[in-house]
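1. Just a sequence and a predicted model for now, questions to come.
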Amino acid sequence: MRLQDAESHYRFLRMSRETFDALVAKVAPALKRRSYQSVYRPEISPGERLALTLRYLATGNSQVSVSFSFRVGRATVCHIIRETCAALWQVLQPEYVKGPSSEEDWKGIAREFSKLWNFPNCVGAIDGKHISIQAPASSGSSYYNYKGGHSVVLMAVCDAHYRFIFVDIGNSGRHSDGGVLSNSEFGRALDAGKLGLPSPTTLPGTAIEVPFAFVGDEAFPLQRNMLRPYPGRNLADPEAVFNYRLSRSRRVIENSFGILAARWRLFRRPIIASPDHVVLFTQAAIALHNYLRTTESTVYCPRGFSDAEDGAGNVTEGAWRSEVDGDNGLSRIGSVGSNMYSRSAATCRDTIRDYFMSSEGEVTWQYHHIHRTEY
């Protein structure tokens, strides 16, 4: 495949030969700490260890199946996957999964959301998923979630280009309420005002200042720096327009999770591993996702693979949806916050609602979508 069949090589390892070789060069130093050489067998090279791990993440097959495919002992496969996933996170995370470190970084994310999704002062889309796992030994109900299975929780924030900028992995599945957000490092930093978000700035074309904020669905609490939809049905036009505009931006995180599960099929069924190992596997897959979104985006996520919009806001669903339809490896979390909110949080949401109804902030097709008429 390396020499004669580039397409099969990509399908086998989820990356081109050139990208694979570049990745081997990056992780090889971290993989040379342990040698599997003995008098009875040759050394397993860093490239072979990486290929074995990528194949495991790409297929989601059992480690026993991988051991037969690569003709490596089952225990050796377990060690290789665990150590290679740790090496991938160690090497790739500082460069490809790093959160914004300055106000200008946050403003850059906000500019992309405004440019691509017409939502000003948005610094990320947030969502959470249950990663389905086999019931851990002697864990009782610690990882048992309200959906009737066992899981660990993945909380993530992404930018406008489907790249994860914050991830929090490992909360046990039983935390399906406000504890998920408040117990995460991101949630604590948000509450304490330690994310380094820029000061409030004016909405485009106006003198009205509003804070920078993340967008989430109805599972998340309404805060000054966290926006969620207006509740209820049969809403008036201003609230319906706000919900429509927010849903367009929030769709980014939905696509990020969908692309992740479609490319790394480990997440399309319950993972047979301890929770600690599941965290390692998830970290590696997210690091690889961001690495490939950055280095060979058009191959990893070609045109039509993610959701797309035309000039009238009509959505064409991405191909990833047909690939992961019916899978139960990643499922939605429940409410992660109460419905209580401050007056200042409500004022921020109302201000943006009114802006979307003004000539400076509206998009021409928004009324047709909330009334479901032709445009």
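-> Structure's in. What do you need?
2. rest of the way, CA atoms for contacts and neighbours
-> Will do.
3. The longest helix along the chain: what's the following helix or strand?
-> Of all the segments of type helix in the chain, defined by DSSP state H, the longest one is helix 237-263. Later in the chain than helix 237-263, the nearest helix or strand by DSSP states H and E is helix 275-295.
4. That next one packs against which elements?
-> The helices and strands touching helix 275-295, judged by 3 or more C-alpha pairs under 8 Å, 6 or more residues apart in numbering; DSSP states H and E, are helix 74-96, strand 164-172, helix 237-263.
5. want to try TSV for those, with distance to Ala6 and mean neighbour count as columns?
-> Formatted as TSV, the helices and strands packed on helix 275-295 follow (distance: least, C-alpha to C-alpha, whole Å; neighbours: other C-alpha atoms under 10 Å):
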stretch	distance to Ala6	mean neighbour count
helix 74-96	23	19
strand 164-172	28	21
helix 237-263	17	21
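6. is it possible to export the ones you listed to TSV including distance to His289?
-> TSV is the format used below for the helices and strands packed on helix 275-295 (distance: least, C-alpha to C-alpha, whole Å):
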stretch	distance to His289
helix 74-96	9
strand 164-172	8
helix 237-263	7
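7. what's the closest of those to Asn118?
-> Counting by C-alpha to C-alpha, Asn118 lies closest to helix 237-263 out of those; the figure is 7.6 Å.
8. one more structure, for comparison:
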Amino acid sequence: MDPVLQKVDEAIILIALRRQRRRQEEERSRRRHRYWVHPMVSHRVSTGYFHNLYSELRIYPNKFSNFTRMSVARFDDLLERLRPRLTRMDTAMRNSISPEERLLVTLRYLATGQSYATLHHYFLLGVTTVSRVVKETCVAIWEELHNVVMPEPTEEIWESVVDTFWEKTQFPNCIGALDGKHIRVRKPPHSGSSYYNYKKYFSVVLLALSDANLKFLLVDVGAYGSQGDARIFRESTFGRRIHAGQLNIPESRPLPCTEEPSLPLVMVADEAFGLAENLMRPYSRYGLNRQQKVYNYRLSRARRVVECAFGVCTAKWRVLLTSIHLDVENAIKVVLACCVLHNYLRDNDNSNVEPEPSQQSQRVQFMDLRSTARVMSIRNQFAAFFESPEGEVSWQNDFV
């Protein structure tokens, strides 16, 4: 081999080895923590949000409510429910984060949707610490509250819901209003189009059944983006339970002020859902007669409560209006925590936020199942009831 070429090869190999060694040293330098505790974080007790604002916020209830989205009394009650799960042990190296601060950080994240980096600068906690605190607290909120404020519906609960719907919306035999929303999430790594929906962004789907008091009776959060809208509801846990008759729905009964026929208790939904025995949707929009128009109007009045429930929930917990930059599992925990907090405050707080239209959480389109003659007959009987003396209300004539 030519000595000159041999020397050139050796020089190239030497340069490559030096570059590789330099990259390894840079990688080790990046991995090496510069501080055991960052100087900013070490001043948390003297300059952090919690230690400077928490006590003062409690003096001014309006400011406290604006910061946490709940009253002082509700915060204290929630804190006592969660305290055993949020308490950590102090060590010789550092003091633990108090349950009060853990809850305040989490509520601020849910209320604003601010990034962990932003909360790090406000509360002077490490970004990783903020992430862990929010995840653990959201899990605690869901597990401690959902059996209290969103229990599994029983026949007694369904009966109460039916009475409230008839009183407030004049829709009979109604056990809830059903709808779904896309909640934006960050694209999961190596997921392809698994979470990509027809709106051209990545999302998980929140399905919810609401009562006439804007409380969620049932919620289901899942990722169905790549399956197509026609299969979302059918393949959700929620949808399977509805069509399998696993929700303890009471037996059919006559409509108010009538003796026959007996009609099933139903959920109301928009035209994106398929018509089923326990699920009523509007007639198609074209070529309607008066009776069908009245039915669509009455159903719309009952169905809008779930839209209002979504509006109230997202107005308080604005993380649902942002793109949640967490992995899907943690994003689902955040959404579930928001839902049970919504119910918790509907039960206990007098200050209710008015619903706002949401541009970020888009409505979901579902399957359009072929309806049987029996199911269509049930819908026709509801429509006939709204035109009868027993079911007619004075204001529906102003609509038609």
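-> It's in. As the structure is a computational prediction, the values presented were derived from the model and not from experiment.
9. quick one on the thing from earlier: relative to Glu112 of the first structure, which of the helices and strands packed on helix 275-295 of the first structure is closest?
-> Across these, closest to Glu112 of the first structure is helix 237-263 (C-alpha to C-alpha), at 10.8 Å.
10. what span of the second structure lines up against that closest one?
-> Per TM-score structural alignment, the counterpart of helix 237-263 of the first structure in the second structure is residues 290-316.
11. need the next SSE after the top strand by length along the first structure, C-terminal direction.
-> The strand that spans the most residues within the first structure, counting by DSSP state E, is strand 122-133. Heading C-terminal from strand 122-133 of the first structure, the first helix or strand you meet, by DSSP H and E, is strand 150-158.
12. with the second structure superposed, average distance for that following strand?
-> With mean C-alpha distance after the TM-score superposition for the first structure, strand 150-158 of the first structure departs from the second structure by a mean of 0.6 Å once superposed.
13. Any chance you could list what contacts that strand?
-> 124-135, 143-145, 164-173, 180-181, 184, 252-253, 256, 275, 333 (C-alpha atoms under 8 Å, 6 or more residues apart in numbering).
14. roughly how far out does that strand sit from the chain middle?
-> 9 Å (C-alpha atoms, centre = their mean, to the nearest Å).
15. In the second structure, what sits opposite Ile81 of the first structure in the alignment?
-> Ile81 of the first structure maps onto Val134 in the second structure, by TM-score structural alignment.
16. which residue packs closest to that match, ignoring adjacent ones?
-> The shortest distance from Val134 of the second structure to any non-neighbouring residue, by C-alpha to C-alpha, 6 or more residues apart in numbering, is to Thr106 (5.0 Å).
17. Can you get me a residue count around the aligned partner of the one you found in the first structure?
-> Aligned counterpart of Thr106 of the second structure in the first structure: Thr53 (TM-score structural alignment). Residues contacting Thr53 of the first structure under the criterion other C-alpha atoms under 10 Å number 24.
18. what's the mean deviation for the strand or helix carrying Thr53 of the first structure versus the second structure?
-> Under the criterion of DSSP H and E, Thr53 of the first structure resides in helix 46-59. Its aligned residues in the second structure lie a mean 0.4 Å from helix 46-59 of the first structure after superposition (mean C-alpha distance after the TM-score superposition for the first structure).
19. now stretch 79-91 of the first structure
-> Looks like 0.3 Å for stretch 79-91 of the first structure (mean C-alpha distance after the TM-score superposition for the first structure).
20. What are the contacting residues of that stretch?
-> Outside of stretch 79-91 of the first structure, the residues within contact range by C-alpha under 8 Å, 6+ apart are 26-27, 30-31, 49-50, 52-53, 56, 277, 280-281, 283-284, 287-288.
21. ok, which pair from these is furthest apart?
-> Lys26 and His277, at 22.1 Å, using C-alpha to C-alpha across those.
22. quick one: contacts for the residue nearest to the spatial centre of the second structure?
-> By C-alpha atoms, centre = their mean, the mean C-alpha position of the second structure lies nearest to Val335, the distance being 3.6 Å. Each residue near Val335 of the second structure by C-alpha under 8 Å, 6+ apart is listed here: Leu206, Val221, Leu320.
23. The first structure: which residue goes with the second one?
-> Spelled out, it's Val221 of the second structure. Checking TM-score structural alignment: Val221 of the second structure goes with Ile169.
24. isn't that match right up against Val278?
-> No. Assessed by C-alpha atoms under 8 Å, Ile169 of the first structure is found out of contact with Val278, at 9.1 Å.
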